[in-house]
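A.B. asks: Based on what follows, work out the 3D shape:
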Amino acid sequence: MPFAFGQVVLRRYWRDGQNTFAKPMFVVADDEAGLLLWMAVGTEVGQLTENGQTLHDVALDQMRAPRLVRRPWRDFDTLVLMPPGAAYSIWWFFRDGLFSGWYVNLESPATRRGDGVDTTDHVLDVVVQPDRRWAWKDEDEFAARIGHPQYFDPASAAEIRAESERLIELAEAGAHPFDGTHMDFRPDPAWDKLTLPAAQ
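C.D. replies: Okay, the predicted model is just below:
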C-alpha cells in the first residue's frame, strides 16, 4: 500500500538492532520512481549520540549507553528519493528555495512499515555540486569500518564503492536523477518543520 501525498512518515536508520537516526518527513510521491520525501530545515530529528560523539566519530560497539538525541535539522531543506530496491537514496538540497546540490547517500534497500521506512546507512556518501563537480564524504570513516562485524566485509564494501562510482558516472553525464529533475521543486506551503514523535 503506497503512502499518501502529504502523509508524515518516519525515515529511520538501523544498525545491529539499534535505531541510529530518525527523521520525520512529508510524502511527496510514492510510485514506480520510488518514495519521494520532504524535510524542512528546523525539523526535529533524532541522532544516536553518547557524550557528544556520534557514529561519525566512533563505531557502534564503542558506545556504551548511546541514546537518540533530538536536534534540529540544519543547513538545507531536503528532498529525498528512495528508488525501489535501490542501495542508495538521492537528496536534493535547497536553501531559501534555491537548489544547492545533490547528496548521494549509500544505504541498504529500504523496508517499509506502517508509519515509515527503515534502512541501514553504508557510511560512504558523495556530495555533488550544482555544476556536477563531486567529492567523497566520510571516505576515511568508510575505510575504517571495513571488516567491522557491525558494518561490512571487504566484498560488501566493494559493492558499496562500485554503486557509488556508478552514480558518480551518472552525475558527471548529467543523467537522471542529475538531469534537472526536481531542481525547481517547491513543497506544499503548509509543510513546515516537523517534530519527532515520542517513540521511534
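A.B. asks: hey, let's count contacts and neighbours off CA atoms from now on
C.D. replies: Fine.
A.B. asks: longest helix in the chain, by residue count?
C.D. replies: Within the chain, and with DSSP state H defining each element, the longest helix by residue count is helix 154-173.
A.B. asks: Following up with a second sequence; could you model it the same way so I can compare the two?
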Amino acid sequence: MPFAPNQVVVRRYVRAGRTTFAKPMRVVRDDPDGLLLWMPVGTEVAQLVDTDGKTLHERPLHEMEDPLLVRRNWRRWDILVLMPPGAAYSIWWFFAPADGAFGGWYANLETPFTRRPDGVETTDQVLDIVVGPDRTWEWKDEDEFAAAVGAPGYFDAEAAATIRAEGERLIDLAKAGAFPFDGTHTDFRPDPATAQLIGEIMPPLT
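C.D. replies: Predicted coordinates:
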C-alpha cells in the first residue's frame, strides 16, 4: 500500500542485518513513478559509528569494534529524494536551507528498496555521483568503493562492476540533460505547513 502524502517514514540503510543509517523523511508522493521524500536541515537522523566516532566512510562494518547508532542533526542541504521502484539508485536534489536555491543532484547507488510498515530499507552500494547544477559530474567515494570489493557484507568484483555500470548509465543521463537531470523538481518548495521535521521524531534505534 502506498504511503500517504505528508506521512513521515524512515528511510533506512541496512548491512549485514543491522541498520547503518536512518533518516525520517516526509512523503511528497508515492506512485508508480516512485517514492518522493523530503528532509530539511536540522532533522534528527541516526548514523552508525564505532567507539572512536569513525563512520562507515572511514571503517567498514566488519572492522568496527562496537558500532552503535548515534543521533545527530542533518546538516548543510535540504534534500528531496526520489526512489524509483526497482531502481538500484536514488536521486537527491540539494536545496540551500536559507533561500531554497537548487544546489545540484546526488546519485546514490543502492539496492532496490524494500517497504516496511514505517518506511523503506535499502543497502548503500558505497559509490555515488555528484552532479552540479550545470551537469558537471564527479564520482564520490571511489577509494572506499574499491576497498569494499570482496569485504565481508559488501560485494564481489562482478557485483561491483554492475554497480559502476549503473553509475555510468546515470552519468550519461546527466550529460544528456535527461530525466532526472532535466530540471524536474529543481524549483521544488515544500508545503510550509509540513516542511519541518526538526525534533524528537526518530523511532527507537534498532
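A.B. asks: re earlier: over which residues of the second structure does the longest helix of the first structure lie when aligned?
C.D. replies: Aligned by TM-score structural alignment, helix 154-173 of the first structure corresponds to residues 157-176 of the second structure.
A.B. asks: ok but residue 134 of the second structure is inside a strand, no?
C.D. replies: No - secondary structure of residue 134 of the second structure, determined by DSSP: H, G, I helix; E, B strand; the rest coil: coil, with no strand assignment.
A.B. asks: give the contact list for the closest residue to residue 73 of the second structure other than its chain neighbours.
C.D. replies: In space, and not counting its chain neighbours, residue 73 of the second structure is closest to residue 44: 4.5 Å by CA to CA, 6 or more residues apart in numbering. Contact partners of residue 44 of the second structure, counting by CA atoms under 8 Å, 6 or more residues apart in numbering, are 23-24, 71-74, 197-202.
A.B. asks: For residue 44 of the second structure, give its distance to residue 193 of the second structure.
C.D. replies: 19 Å (CA to CA, to the nearest Å).
A.B. asks: so how far is the longest strand belonging to the second structure off the chain centroid?
C.D. replies: Ranked by residue count under DSSP state E, the longest strand found in the second structure is strand 18-31. Strand 18-31 of the second structure has its average C-alpha position 9 Å from the chain's average C-alpha position, going by CA atoms, centre = their mean, to the nearest Å.
A.B. asks: Which part of the first structure matches that strand?
C.D. replies: Per TM-score structural alignment, the counterpart of strand 18-31 of the second structure in the first structure is residues 18-31.
A.B. asks: Quick one: average offset of the matching stretch versus the second structure, please.
C.D. replies: Taken against the second structure, stretch 18-31 of the first structure registers an average deviation of 0.3 Å after superposition, with mean CA distance after the TM-score superposition for the first structure.
A.B. asks: For that stretch, buried residues please.
C.D. replies: Buried residues in stretch 18-31 of the first structure, counted by 16 or more other CA atoms under 10 Å: 19-30.
A.B. asks: overlap between the contacts of residue 44 of the second structure and the first structure?
C.D. replies: Comparing the contacts of residue 44 of the second structure with the first structure on both residues aligned by TM-score structural alignment, their matches' CA atoms under 8 Å, the contacts found in both are 23-24, 71-74, 197-198, 201-202.
A.B. asks: That concludes my questions; thank you for your assistance.
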